[in-house]
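with the sequence up front, the predicted model follows.
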Amino acid sequence: MSEETARDMQLRVLLAEYDSLKAEQRSRIQQRDHLVYATLTAVAAVLTVTVAAGRWELLLLGPLACTVLGWKYVHNDHMITAQGQYVRGGMAARAAELSGLNGGAQRLMFGWELERAADRWKASRRRFQLAVTLATFCGPAAAGMVAVWALTSRTPLVLAGLVAGAVAVAGLAVQIVRYR
């Protein structure tokens, strides 16, 4: 097999890997976006059950739901970002090397990823998205815990639930900030 044929084959394998990564990335983006709706639905369900039952301590289910769904959101978001970095970094450089087009191959094959990374408004959008993500996953849980504190008697079980909820939500908030 000639060197040119071997490079063409490697380039085809690289493009197949790219297609596979983009398919996984699309799937993770859909899952991540659906987790926002699932969280809003879970919060509404917890609130509905709480009001219907007249038992404010049931709001402690909110931190559990928000933490589980929020962690899945963070994980998917992290993987989406890591895949983009992999494409822009190693994959784009390998494509340039294999094609012999240097930087031209990177622009030709991975232009979208490279453009998005160089966007001058990216930092401000990321800060705003961080605030929205914290409000979506940590806000309702924290509000529920404040309501439980204000509206219920502080039995040992309620206090344990509040402490567990606070630890879980604080841990989620740290992870959200860390992965952003």
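That came through, no problem. Note that the coordinates shown come from a computational prediction; the quantities given were computed from them, not determined experimentally. Numbering: from 1, shown residues only.

every contact and neighbour count from this point should use C-alpha atoms.
Noted.

check which helices and strands the lengthiest helix in the chain is in contact with.
Longest helix in the chain, counting residues (DSSP state H): helix 3-53. In terms of contacts (3 or more C-alpha pairs under 8 Å, 6 or more residues apart in numbering; DSSP states H and E), helix 3-53 is packed against helix 61-86, helix 92-99, helix 122-137.

can you put those in a markdown table and add distance to Gly161 and mean neighbour count?
Listed next are the helices and strands packed on helix 3-53 as a markdown table, based on distance: least, C-alpha to C-alpha, whole Å; neighbours: other C-alpha atoms under 10 Å:
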| stretch | distance to Gly161 | mean neighbour count |
| --- | --- | --- |
| helix 61-86 | 9 | 20 |
| helix 92-99 | 49 | 20 |
| helix 122-137 | 18 | 15 |
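
of all those helices, which one comes closest to Ala164?
Ala164 lies closest to helix 61-86 among the helices and strands packed on helix 3-53, at 8.7 Å (C-alpha to C-alpha).

and the closest one, what does it pack against?
By 3+ C-alpha pairs under 8 Å, 6+ apart, helix 61-86 packs against helix 3-53, helix 122-137, helix 139-151, helix 156-179.

closest to Arg7 out of the helices and strands packed on helix 3-53?
Of all the helices and strands packed on helix 3-53, helix 92-99 comes closest under C-alpha to C-alpha, at 5.7 Å.

which residues are in contact with that closest one?
Arg7, Asp8, Gln10, Leu11, Leu14, Asn102, Gly103, Gly104, Ala105, Gln106, Met109, Phe110 (C-alpha atoms under 8 Å, 6 or more residues apart in numbering).

next up, a structure to set beside the first:
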Amino acid sequence: MAHRALSVIGEVMAIAAGLSLMTTGAGMAGGGLGLSATGGGAVAGVPAVAGGAAVGGGVVAWAGINGLGSDIGQALNEANEASSSGSSSTIGENGAQFPSVTKWNRGQYRIDVENPNPGHRPGQIHVQDQANKAEKYQYNFDTKKFDGMPRSPEKKLYKMDGFKQGIQKALKALGES
């Protein structure tokens, strides 16, 4: 993935360089016409070099555009192959369909899990602060923490009896354990 990103950056830079060479080449061609008007004997030399820079710039720009197009095409093919082979990474795609269900409830906090459309819409786990209904912290499946939760309640919850097991029950319901 990092290789493809660097490749795309390089191709974009090639496009910019090619366009710059084309612009410079056009300026050189104009300069060549000015020199040839003076009879300086550069009628064939300067416009030929300028034309070479303009054409060469077009070749560099085209190589960048062509490479960028092939990288985009390759990425689309890989995504298509992954989806057709069934190897998607949608959270909850292997779980049952169900509305929001509470898997753990102690004091003012509870863990809810839902999987409304497996394989099409990611399932989710969140901690609800029942004392403040507006406070809802979504579980981040990568970091294995609840996004936006202040450190103090987080420490308190992870020490509470059954909290970690509540997360495991929610993961199992989504088919993610």
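Thanks, I have the structure now. This structure is a prediction, so every number in the text was calculated from the model and none was measured.

got a TM-score for the pair?
The TM-score (TM-score structural alignment, normalised by the length of structure 2) is 0.40; 86 aligned residues with a C-alpha RMSD of 2.9 Å.

just the strands in structure 2 please.
For structure 2, the strands defined by DSSP state E occupy 98-106, 109-115, 124-129, 136-140, 145-146.

that older thread, check the offset of the longest helix of structure 1 from the chain's centre.
Helix 3-53 of structure 1 sits 9 Å away from the centroid of its parent chain (C-alpha atoms, centre = their mean, to the nearest Å).

angle of that helix against helix 61-86?
Relative orientation of helix 3-53 of structure 1 versus helix 61-86 (axes from the mean of the first three to the mean of the last three C-alpha atoms, to 10 degrees): 170 degrees.

export the strands of structure 2 to a markdown table and append columns for distance to Leu35 of structure 2.
Formatted as a markdown table, the strands of structure 2 follow (distance: least, C-alpha to C-alpha, whole Å):
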| stretch | distance to Leu35 of structure 2 |
| --- | --- |
| strand 98-106 | 79 |
| strand 109-115 | 74 |
| strand 124-129 | 71 |
| strand 136-140 | 67 |
| strand 145-146 | 70 |
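
okay, those in a markdown table with distance to Gly34 of structure 2 and mean neighbour count next?
Conversion of those to a markdown table gives the following (distance: least, C-alpha to C-alpha, whole Å; neighbours: other C-alpha under 10 Å):
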| stretch | distance to Gly34 of structure 2 | mean neighbour count |
| --- | --- | --- |
| strand 98-106 | 77 | 16 |
| strand 109-115 | 73 | 22 |
| strand 124-129 | 70 | 21 |
| strand 136-140 | 66 | 18 |
| strand 145-146 | 69 | 16 |
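
who's in contact with the residue nearest to the spatial centre of structure 1?
Nearest to the mean C-alpha position of structure 1, counting by C-alpha atoms, centre = their mean, stands Asp77 at 2.5 Å. Going by C-alpha under 8 Å, 6+ apart, Asp77 of structure 1 touches Arg28, Ile29, Arg32.

at 10 Å instead, please
With contact taken as C-alpha atoms under 10 Å, 6 or more residues apart in numbering, Asp77 of structure 1 is in contact with Gln25, Arg28, Ile29, Gln31, Arg32, Asp33, Trp71, Gln83, Ile176, Tyr179, Arg180.

coming back round to it: most tightly surrounded among the helices and strands packed on helix 61-86 of structure 1?
helix 139-151 (a mean of 18; mean count of other C-alpha atoms under 10 Å).

give me the angle between it and helix 61-86.
160 degrees.

and for helix 139-151 of structure 1, what's in contact with it?
So helix 139-151 of structure 1 is contacted by 39-40, 43-44, 46-47, 55-67, 132-135, 154, 158-159, 161-163, 165-166, 168-170, 173 (C-alpha under 10 Å, 6+ apart).

ok now that helix, how far from the chain's centre?
24 Å.

the inter-axis angle of it versus helix 122-137?
40 degrees.
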